[in-house]
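1. Below is the sequence, then the predicted model.
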Amino acid sequence: MNILLKSVKILDPSNPGLHTKKRDILIKDGKIEKIAVKIDAENKITTIAKRNLHVSPGWFDGAVNFGEPGFEERETIANGLSTAAKSGFTDVVLNTGTNPVPDGSPDIAFLKNAGKGRATNLHPLGSLTVKSEGRDLAELYDMKNAGAIGFYDFKKPLSNGNLLKIALQYVQGFDGLVYSFPLDTQIAGKGNVNEGEVSTKLGLKGIPSLAEELQIVRDLFILEYTGGRLHIPTISTANSVKLISDAKRKGLNVSCSTAVHNLWHTDDTLKDFDSDYKTTPPLRNEKDIRALIKGVKDGTIDFVVTDHMPMNIERKKVEFDHAAYGTIGLESAFGALNSIFGAEATVDILTRGREYYALEKPEIKEGAMASISLFDPDETYIFAQEHINSTSKNSIFLNSELKGKVYGIINNGQLIF
């Protein structure tokens, strides 16, 4: 497909020669052929011209769930990747929250094959342990060779510290990336929201910040002993940011992420007992949000993820204590981040992270393959059901005022607009 983008504003901080400039961009057979102030349209070319159209290198989401296999009623891989494309993402990392979990090379091959031919690239994780049960390491080397870009027992903390030690030592032979979900289950107990004033008022069982931070301290001590690469996903507390910042200053090879909704909502939203606000880690308080935002800005938090987790209505519309965790987040991610950080910083945030998985970072330059996100950063709207493309509708951002409209992507020779 040949495409001409007319008078688009380029946001690409890594390319100072084009950053914030308005240009025409000609794309032929999936490659950027020409960038100029004015390019005349040719015959048989798709021309896109919209007021205030912006473009940037394609966005990256380091944590999504699609359900398939096993939970197709929540989301299929096909519709999940379509939703990601419409939300501006050219690359997504697929978590291991499926049934069965991907703990062998055939499982990774299935996921890679299911994502073939799509506009958005799918990069699967493999489970760290067999069946994600936390007892025996899975076939990490075989899964790496099959295309797994990291190893994670999705949302399941590894209680066996020795197993984490062995995993970090083992993967150094092939530069593998080990995930450890930050939660001490004994400290968390039966809690399901942030422990604090709100949980006390509502009579809900709380999860103290200590439950996250204690696990991080343990994991960082183990990493210091073993070496290797450790990723701590979706941190949520102010002290977690400090712990990881201190570890990085010591030279430890640790990375971390936080979820978009943990930058936006506090546990005050729980007052109506709406289970769409039930997430893991839980929504925290204003102090935590301020620290997380600062951590994103200064680079302590390496990248922000949607933590997109579709959940069928039967699992959400029940008593709060029995409701499933999770919220969808792809469709609302840009609008939320842009509202917090502004357009240029948001583009920087959404293009971070590929380096931790040895994925090529796209560029907007002549001769490069086109991997581009298209958006208008200035349109303000109330996020509603009509903006949801996911099969499941459990969005924590419903009725939130967001800033920034996404049009789609150009990637893998395809236009989703």
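-> That came through fine. Computed from a prediction, not measured in an experiment: that's the story for all the values here. Residues are numbered from 1 along each chain as shown.
2. Could you use CA atoms for every contact and neighbour count after this?
-> Fine.
3. helix, strand or coil for the spatially most distant residue from the centre of the chain?
-> No residue in the chain sits farther from the centre than residue 43, which is 39.2 Å out by Cα atoms, centre = their mean. With DSSP: H, G, I helix; E, B strand; the rest coil as the basis, residue 43 sits in coil.
4. so how far is residue 32 from it?
-> Going from residue 43 to residue 32 by Cα to Cα, to the nearest Å gives 17 Å.
5. Residue 294 too?
-> Counting by Cα to Cα, the gap from residue 294 to residue 32 is 36 Å.
6. swap in residue 248?
-> 38 Å.
7. quick one, which of these two is more surrounded?
-> Between residue 248 and residue 32, residue 32 has the larger neighbour count (other Cα atoms under 10 Å), namely 22 against 14.
8. and the longest helix along the chain, which residues are buried?
-> If you go by DSSP state H, the chain has its longest helix at helix 209-226. Using 16 or more other Cα atoms under 10 Å as the test for burial, helix 209-226 gives 209-213, 215-217, 219-220, 222-223, 226.
9. ok, now stretch 79-89?
-> 80-89.
10. Show me which pair in those is furthest apart.
-> The span of those, defined through Cα to Cα, is set by 80 and 88 at 12.6 Å.
11. any idea how far residue 271 is from the nearest residue to residue 195 once chain neighbours are set aside?
-> Counting by Cα to Cα, 6 or more residues apart in numbering, residue 206 is the residue found nearest to residue 195 once chain neighbours are left out, at 3.8 Å. As judged by Cα to Cα, residue 206 and residue 271 stand 14 Å apart.
12. put this beside the first:
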Amino acid sequence: MNILLKSAKIVSPENSALHLKKRDILIKKGTIEKIAASITEIPSSIKVFESKNLHVSIGWLDTGVCFGEPGHEERETIENGLLVAAKSGFTNVILNPNTTPIPDTSSDIVFLKERAKGNGTQLHPLGSLSKHAKGVDLAELFDMRKAGAVGFYDFKSQVANPNLLKIALLYTQSFNGLVFSFPEDKQIKGKGVVNEGAMSTSLGLKGIPGLAEELQISRDLFILEYTGGKLHIPTISTANSVKLIAAAKKKGLDVSCSVAVHNLLFTDDNLSDFDTSFKVSPPLRTKDDTKALLKGLKEGIVDFVTSDHIPLDIEEKRVELDNALPGTIGLESSFGSLLQVFDLEDTINLLTKGWERFNLAKPEIEVGKSACLTLFEPTEEWTFDEKAIFSTSKNSMFLNTPQKGRVLGTISNNIITL
């Protein structure tokens, strides 16, 4: 892989020497060979890439995506899912454990990593926290960690047994493991399908109160304070959740959390037409919650933004809202949506956070380093439509929404995706 990027504006706040400077970047065999104001001697074997208003940053990381393979290849294969991620600007993704079978052994993790080899985007799998994600017995956490699992998560499922979470947090300290706990109390949720409030009442739908999330987070934080260890709370959605996590961080607890892009941009008002595209877990909340989540990101209380990319078949969405599966795809729309609510530097900062938390080496834009770059144009305004969807499944709540900026591609793992 040999390529020369011409006049690329580098967005790298941690690198003051290059930040917001226009540079030519020469990459040979996957390694950054030269960075200069102008590179004029270009061998014929070097592909030259130029684009109006070309910007570049280190590769982006998504801390929570789903594909389908194994078990649901009709939703998305690993190979196509990684291509979607690359075209969407993501050079690395954390894969949620929601396949069939659920990855709860080291051999499952090895399978996922082997299937992902040879792609531009690198896949980092999560293993199930409990056997078969049943919440009864711990899975093979240490063996999965040795095989390459970057954390442990019963996907979108409450860790109902507090003792199981306690034991997991104690046990994983011996190998610096990261424990996930989905913030939802099933008993409080009951048969709820959307946020509990004026909209659920007007639609005649059973609601999920913010209490279901906040009660679970409160319990988990008490256990973390008792045990120590590393806890990650994925996809929070309420203002009170932000307050609870802020208080825990002030105490010095080792807790991180994420929010899905769609919970920053949409509210339960979008459900007024019973559109199942807007049914997600956790549910879309209120404008006050959205404001609190955005503020939490800006203040560093909320650590990461995730696409929470969940491909689903049309048959799983084209049913009554009560019966539809929750989830939306989001990789393709993440960048253009975030630029609607953040400036460019904040957006790139959010898209490049999380490496240390998952014990991954953070890329650098530096001569001699492996090229792990995302290329983008940050100012073009356009409307997201089905032509912009690369995923096999098309269940996107972002259809017909305004976007700002376009991803041009990635250079990673010695593969160019443009």
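-> Arrived safely. Computed from a prediction, not measured in an experiment: that's the story for all the values here.
13. before we move on, the earlier item: which one of residue 206 and residue 271 of structure 1 is surrounded by more residues?
-> Neighbour count, other Cα under 10 Å: between residue 206 of structure 1 and residue 271, residue 206 has more, with 20 against 11.
14. List the residues that contact the more buried one.
-> 188, 190-196, 199-200 (Cα atoms under 8 Å, 6 or more residues apart in numbering).
15. Now list the buried members of those.
-> Using 16+ other Cα under 10 Å, the buried ones in the contacts of residue 206 of structure 1 are 188, 191-196, 199.
16. Just the ones of those in helices?
-> 188, 199.
17. Please identify which of the buried ones among the contacts of residue 206 of structure 1 is nearest to residue 321 of structure 1.
-> Looking across these and measuring by Cα to Cα, the closest to residue 321 of structure 1 is residue 192, at 7.3 Å.
18. Let me know whether the closest one touches residue 208 as I believe.
-> No: judged on Cα atoms under 8 Å, residue 192 of structure 1 makes no contact with residue 208 at a distance of 9.9 Å.
19. Would you map the strands across the stretch 151-300 of structure 2?
-> For the stretch 151-300 of structure 2, the strands defined by DSSP state E, counting those that start in this stretch cover 178-180, 194-195, 207-208, 230-233, 255-260.
20. Turn the ones you listed into CSV, columns for distance to residue 119 of structure 2.
-> Shown next, in CSV, are those (distance: least, Cα to Cα, whole Å):
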stretch, distance to residue 119 of structure 2
strand 178-180, 26
strand 194-195, 37
strand 207-208, 39
strand 230-233, 27
strand 255-260, 25
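21. residue boundaries of the helices in structure 2?
-> With DSSP H as the criterion, structure 2 has helices spanning 78-87, 106-115, 141-147, 162-171, 186-189, 198-203, 210-227, 239-251, 262-265, 287-299, 334-338, 344-351.
22. In the third one, which residues are buried?
-> It refers to helix 141-147 of structure 2. 141-142, 144-145, 147.
23. do the same with the fifth one
-> Across helix 186-189 of structure 2, burial judged by 16+ other Cα under 10 Å covers 186, 188-189.
24. and that helix, which stretch of structure 1?
-> Using TM-score structural alignment, helix 186-189 of structure 2 lines up with residues 185-188 of structure 1.
25. For that stretch, give me every contacting residue.
-> In contact with stretch 185-188 of structure 1 (Cα under 8 Å, 6+ apart) are residues 157, 206-208, 210-211.
26. How about the spatially most central residue of structure 1: what's its closest non-neighbour residue?
-> Nearest residue to the geometric centre of structure 1 (Cα atoms, centre = their mean): residue 305, 2.6 Å. Sequence neighbours aside, residue 259 is the residue nearest to residue 305 of structure 1 in space, at 4.9 Å (criterion: Cα to Cα, 6+ apart).
27. I figured that neighbour hits residue 309, correct?
-> No: here residue 259 of structure 1 lies out of contact with residue 309, judged by Cα under 8 Å, at a distance of 11.3 Å.
28. tell me the contacts of residue 351 of structure 2?
-> 60-62, 304-305.
29. likewise residue 238 of structure 2?
-> 210, 213-214, 285, 289-290, 292-293 are the contacts of residue 238 of structure 2 under Cα under 8 Å, 6+ apart.
30. can you pull the buried residues of stretch 258-271 of structure 1?
-> 258-267, 270.
31. Would you point out the most distant pair within these?
-> Maximum distance among the buried residues of stretch 258-271 of structure 1 (Cα to Cα): 19.9 Å, for 258 and 270.
32. Counting neighbours, what do you get for residue 40 of structure 1?
-> So residue 40 of structure 1, with other Cα under 10 Å, has 9 neighbours.
33. same check, this time on the one 10 residues further on
-> Residues contacting residue 50 of structure 1 under the criterion other Cα under 10 Å number 13.
34. now residue 236 of structure 1
-> What residue 236 of structure 1 shows, counting by other Cα under 10 Å, is a neighbour count of 28.
35. Now do the same contact list for it.
-> Shown in contact with residue 236 of structure 1 (Cα under 8 Å, 6+ apart): 258, 262, 281-284, 288-289, 292.
36. Would you mind measuring from it to residue 21 of structure 1?
-> 36 Å.
37. And residue 112 of structure 1, by the same measure?
-> Note on residue 112 of structure 1: its distance to residue 21 of structure 1, by Cα to Cα, is 37 Å.
38. what do you get for residue 230 of structure 1?
-> According to Cα to Cα, residue 230 of structure 1 and residue 21 of structure 1 sit 38 Å apart.
39. mind listing what the residue nearest to residue 371 of structure 1 when sequence neighbours are not counted touches?
-> Leaving aside its sequence neighbours, residue 371 of structure 1 sits nearest to residue 411 (Cα to Cα, 6+ apart; 4.5 Å). If you count contacts by Cα under 8 Å, 6+ apart, residue 411 of structure 1 has them with 30, 58, 90, 119-120, 370-372.
40. and of these, the nearest to residue 8 of structure 1?
-> residue 372 (11.7 Å).
41. what's around that closest one, how many residues?
-> Neighbour number of residue 372 of structure 1 under other Cα under 10 Å is 22.
42. That one contacts residue 85, correct?
-> No: in this structure residue 372 of structure 1 lies outside contact range of residue 85 using Cα under 8 Å: 10.5 Å.
43. okay, and the common contacts of those two?
-> What both residue 372 of structure 1 and residue 85 touch, as defined by Cα under 8 Å, 6+ apart, is the set residue 409.
44. list the contacts for residue 323 of structure 1?
-> 275, 278, 315-317.
45. change it to 10 Å
-> Residue 323 of structure 1 makes contact with 192, 274-276, 278, 311, 313-317 under the criterion Cα atoms under 10 Å, 6 or more residues apart in numbering.
46. got CSV for those residues, with distance to residue 399 of structure 1 too?
-> CSV is the format used below for these (distance: Cα to Cα, whole Å):
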residue, distance to residue 399 of structure 1
192, 24
274, 13
275, 15
276, 12
278, 16
311, 19
313, 18
314, 22
315, 21
316, 18
317, 18
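47. Appreciated, that's everything.
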